[in-house]
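Enquirer: need coordinates for the below:
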Amino acid sequence: MATDKETLKCLIIGSGPAGYTAAVYAARANMDPVLYTGPEPGGQLMITTDVENYPGYPDGIMGPQMMEDFRKQAERFGTDVRYEKITKVDLSGPVHKAWTESGEEILAHSVIISTGASAKWLGLESEKRLTNKGVSACAVCDGFFFRGKEVAVVGGGDTAAEEALYLSKLCPTVHLLVRRDEMRASKIMQERVLKTENIKVHWHTETEEILGDEEVSGMRVVNNQTQERTEIPISGFFVAIGHKPNTDIFKDWLDMDGTGYLITKPKSTKTNIEGVFASGDAQDNVYRQAVTAAGTGCMAALDAERYLTEAGII
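Expert: Below is the predicted model of the structure:
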């Protein structure tokens, strides 16, 4: 380890609402934050078109524009935004270490993790082509645009059940595609789904193709027992087969649940390692909204500021 290397007061790993909000607060607290954006600067909102549920945008805003605004605000207060990915960390000592893709070593007294989570997809070409044109991985984010229209949800877990129930309040018919003869969702969620008249459950069903040129117009599904194929007209196709938190590089250091979500101490963003804080979708497997991610980014910066103050670093 080089002894003459500058040690950052605050390293932020990952961008998006959590990372940029943490940067705004950290910069205003004289923590001189350095933020590494990761491979997808701006996070999941960069593949979201209209955002209508974030406070302060009465006419809605495009996801990429919103993230541009967040970045500009963070930089205005002095955040050093670097467009690189952190690929390795060593959180063993009081001074934490991280390495970029190009091999540069970074030293930091405090680390805020905001690496987010990525939606799992089916892997269909038509799914990729029609993303944001009727294909979505978030009913709460995008369901409003399909009010009064027929839609489909893919998945058999609690997330799929929740999304189907949410959409059933907006849409005349919700097709729930389950690839087995039972759902993985909790018993109470299954009961709610099966009692909801306008949710039509298709058992043993998998998606072969999402139909449509410029926007979703239908889907072709196959019964994996009988091989019978059916085309069903829909306007919205929601993939709810789970999310994967982008936390693999921390698995040797930080406590996480079975899926990889970082575990934080109650009423804080503190991880099991002093000076390391987790925010946004990397630690939130419940809400997963831009506004809640921003909130935890604020919390992480405040927690880091208290930590650095108590350590006599700022």
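
Enquirer: every contact and neighbour count from this point should use C-alpha atoms.
Expert: Noted.

Enquirer: helices of the chain, start to end?
Expert: Taking DSSP state H as the criterion, the chain carries its helices at 16-28, 63-76, 125-129, 139-142, 158-168, 187-195, 290-310.

Enquirer: how about the fourth one: buried residues?
Expert: Buried residues in helix 139-142, counted by 16 or more other C-alpha atoms under 10 Å: 139, 141-142.

Enquirer: ok, the last one next?
Expert: Judged by neighbour count (16+ other C-alpha under 10 Å), helix 290-310 contains these buried residues: 290-305, 307-308.

Enquirer: now the lengthiest strand in the chain against helix 290-310, angle please.
Expert: In terms of residue count, the longest strand belonging to the chain (DSSP state E) is strand 105-113. Interaxial angle of strand 105-113 relative to helix 290-310 (axes from the mean of the first three to the mean of the last three C-alpha atoms, to 10 degrees): 120 degrees.

Enquirer: check contacts around residue 204.
Expert: Contacts here follow C-alpha atoms under 8 Å, 6 or more residues apart in numbering; on that basis residue 204 touches 177-181, 223-225.

Enquirer: and residue 22, by the same measure?
Expert: When contacts are counted by C-alpha under 8 Å, 6+ apart, residue 22 touches 12, 112, 294, 297-301.

Enquirer: before we move on, what about residue 107?
Expert: Taking C-alpha under 8 Å, 6+ apart, we find residue 107 in contact with 5-8, 95-98.

Enquirer: rewinding a little: mind putting the contacts of residue 204 into CSV with neighbour count and distance to residue 212?
Expert: As requested, those are arranged in CSV below (neighbours: other C-alpha atoms under 10 Å; distance: C-alpha to C-alpha, whole Å):
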residue, neighbour count, distance to residue 212
177, 22, 19
178, 23, 22
179, 20, 23
180, 17, 26
181, 10, 29
223, 18, 21
224, 15, 23
225, 11, 26
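
Enquirer: distance of the nearest residue to residue 313 once chain neighbours are set aside from residue 32?
Expert: Leaving aside its sequence neighbours, residue 313 sits nearest to residue 9 (C-alpha to C-alpha, 6 or more residues apart in numbering; 7.4 Å). For residue 9, the distance to residue 32 under the criterion C-alpha to C-alpha, to the nearest Å works out to 7 Å.

Enquirer: to compare against the first, here's another:
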Amino acid sequence: MLFKKKIQDCIIIGSGPAGYSSAVYAARADMNPILFTGSQPGGQLTTTTSVDNYLGFYEGVNGNDLMNNCKKQAERFNTKIINQSVIHVILSNKKGGIHRVFLDKKKYLESRGLIVATGSRPKFLGINKEKKFMGLGISSCATCDGFFHKEKNVAVIGGGDTALEEANYLAKICQKVYIIVRKGYFKASKALQERILKKNNIDILFYSNVTEIIGYNFLEGIKIFNQKNKMNRTILISGLFLAIGHVPNTEIFKSKLDLDERGYIIVQKGETRTSKPGVFAAGDVQDPIYRQAITSAGTGCMAALDLEKYLSLCEEYEKI
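Expert: Here you go, the predicted model:
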């Protein structure tokens, strides 16, 4: 059973900054994009109460409002937005080939071009109130949300490069930063460790786990258990930053696209081209380093331009 017989030029999977940015550019290039929002319309920004570092909003903007504006802008140029998730794909290996995007076992769309903007999700500890307080004191991005805790006490969970980079950034603006490390050592580079050890306002808690999140409507503190001395401790903080890794939303692309060891889509350097012709990737799903709304929007633009060029080349090829 075919969902729609017409072969599309552009299907976009994902509705964060990368997805909507690619939709705006694709629509303005007359590619008539169809965008599938997925299970979290608007992406991770919808869990952020205020975004202060997105260019053009000098007073900041609510995360939901920002993504609603992006959606309206895409709709203004006649992007068709469908609030469904893609569950399966069949990707062509041929230049100019047709890709199939399935919404269930029988219903699918066909397209010459596909932009993957499914994003990533932070790893969680798995304790009560953790997800409830995302955007209400709990965050996975210090550069996004650290400013709201200026001159306050915060904590970072993790012992790798990302955790120490987050802690180093927070130490510049916060009164005190606790680094909570499950093991008795850091996994981060020696250079980062040395930089952290020089900070007077950083307190390192090795062999420690967060056992409880304190607060009613927002984060007020945490309870920590030290595995070495078997002691419990309560710390009052306004911000808790999870730096234990991210998981790219690439489950449906395993064995379909080239992924790195962490599951991120591999793209050509300086481009958004993937291992399959006509398939492009934008945003956090192909970016384990920056993970910012503005960089995601930038690669969304790139993906649409790359797809436009690809379709033009396919047309020239067919004329030969």
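
Enquirer: can you pull the TM-score for these?
Expert: Their TM-score after superposition, calculated using TM-score structural alignment, normalised by the length of the first structure, is reported as 0.96; 313 aligned residues with a C-alpha RMSD of 1.6 Å.

Enquirer: so stretch 150-163 of the second structure matches what in the first structure?
Expert: Aligned by TM-score structural alignment, stretch 150-163 of the second structure falls on residues 147-160 of the first structure.

Enquirer: what are the contacting residues of the matching stretch?
Expert: Stretch 147-160 of the first structure has contacts (C-alpha under 8 Å, 6+ apart) with 161, 163-164, 170-179, 182-186, 189, 233-242.

Enquirer: give me the distance between it and the centre of its chain.
Expert: When distances are taken as C-alpha atoms, centre = their mean, to the nearest Å, stretch 147-160 of the first structure is centred 18 Å away from the chain's centroid.

Enquirer: can you give me the end-to-end span of it?
Expert: Between the start and the finish of stretch 147-160 of the first structure there is a gap of 18 Å, counting by C-alpha to C-alpha.

Enquirer: and for stretch 246-262 of the second structure?
Expert: Using C-alpha to C-alpha, the end-to-end distance of stretch 246-262 of the second structure comes to 9 Å.

Enquirer: cool, and stretch 200-207 of the second structure?
Expert: 21 Å.

Enquirer: and it, which stretch of the first structure?
Expert: Correspondence between stretch 200-207 of the second structure and the first structure is established over residues 197-204, with TM-score structural alignment as the criterion.

Enquirer: show me the contacts for the spatially most central residue of the first structure.
Expert: Among the residues of the first structure, the smallest C-alpha distance to the mean C-alpha position (C-alpha atoms, centre = their mean) belongs to residue 117, namely 3.9 Å. Listed by C-alpha under 8 Å, 6+ apart, the contact set of residue 117 of the first structure reads 243-246, 281-282.

Enquirer: and which of those is nearest to residue 82 of the first structure?
Expert: Distances from residue 82 of the first structure to the contacts of residue 117 of the first structure, taken as C-alpha to C-alpha, are shortest for residue 246 (18.4 Å).

Enquirer: hang on, the earlier thing: distance of the residue nearest to residue 313 of the first structure from residue 314 of the first structure?
Expert: Noted for residue 9 of the first structure: a distance of 8 Å to residue 314 of the first structure, by C-alpha to C-alpha.

Enquirer: over to residue 34 of the first structure?
Expert: From residue 34 of the first structure across to residue 314 of the first structure, the span is 15 Å (C-alpha to C-alpha).

Enquirer: more neighbours: the two, which one.
Expert: Summary of the neighbour comparison: residue 34 of the first structure and residue 314, criterion other C-alpha atoms under 10 Å, with residue 34 having more neighbours (22 against 13).

Enquirer: burial count for the residue lying closest to that one once chain neighbours are set aside?
Expert: Spatially, and ignoring its direct neighbours in sequence, residue 34 of the first structure is nearest to residue 80 (4.7 Å; C-alpha to C-alpha, 6+ apart). Applying other C-alpha under 10 Å, we find 18 other residues in the vicinity of residue 80 of the first structure.

Enquirer: surely residue 80 of the first structure touches residue 37?
Expert: No - proximity of residue 80 of the first structure to residue 37 does not meet the contact threshold set by C-alpha atoms under 8 Å, at 10.4 Å.

Enquirer: ok now do the equivalent of residue 225 of the second structure over in the first structure, which residues does it touch?
Expert: Matched by TM-score structural alignment, residue 225 of the second structure corresponds to residue 222 in the first structure. With contacts defined as C-alpha under 8 Å, 6+ apart, the neighbours of residue 222 of the first structure are 205-208, 228-230.

Enquirer: quick one: what's aligned to residue 97 of the first structure in the second structure?
Expert: With TM-score structural alignment as the matching criterion, the partner of residue 97 of the first structure in the second structure is residue 100.

Enquirer: swap in residue 114 of the first structure?
Expert: Counting by TM-score structural alignment, which is the criterion used here, residue 114 of the first structure corresponds to residue 117 in the second structure.

Enquirer: chain neighbours aside, what residue packs nearest to that match?
Expert: In this structure, residue 117 of the second structure finds its nearest non-sequential neighbour in residue 14, 4.7 Å apart by C-alpha to C-alpha, 6+ apart.

Enquirer: can you get me a residue count around that neighbour?
Expert: A count of neighbours around residue 14 of the second structure, defined by other C-alpha under 10 Å, yields 30.

Enquirer: next: residue 227 of the first structure.
Expert: In terms of burial, residue 227 of the first structure registers 11 neighbours under the definition other C-alpha under 10 Å.

Enquirer: now for it: which residues touch it?
Expert: If you count contacts by C-alpha under 8 Å, 6+ apart, residue 227 of the first structure has none.

Enquirer: gap between it and residue 258 of the first structure?
Expert: Taking C-alpha to C-alpha as the measure, residue 227 of the first structure and residue 258 of the first structure are separated by 34 Å.
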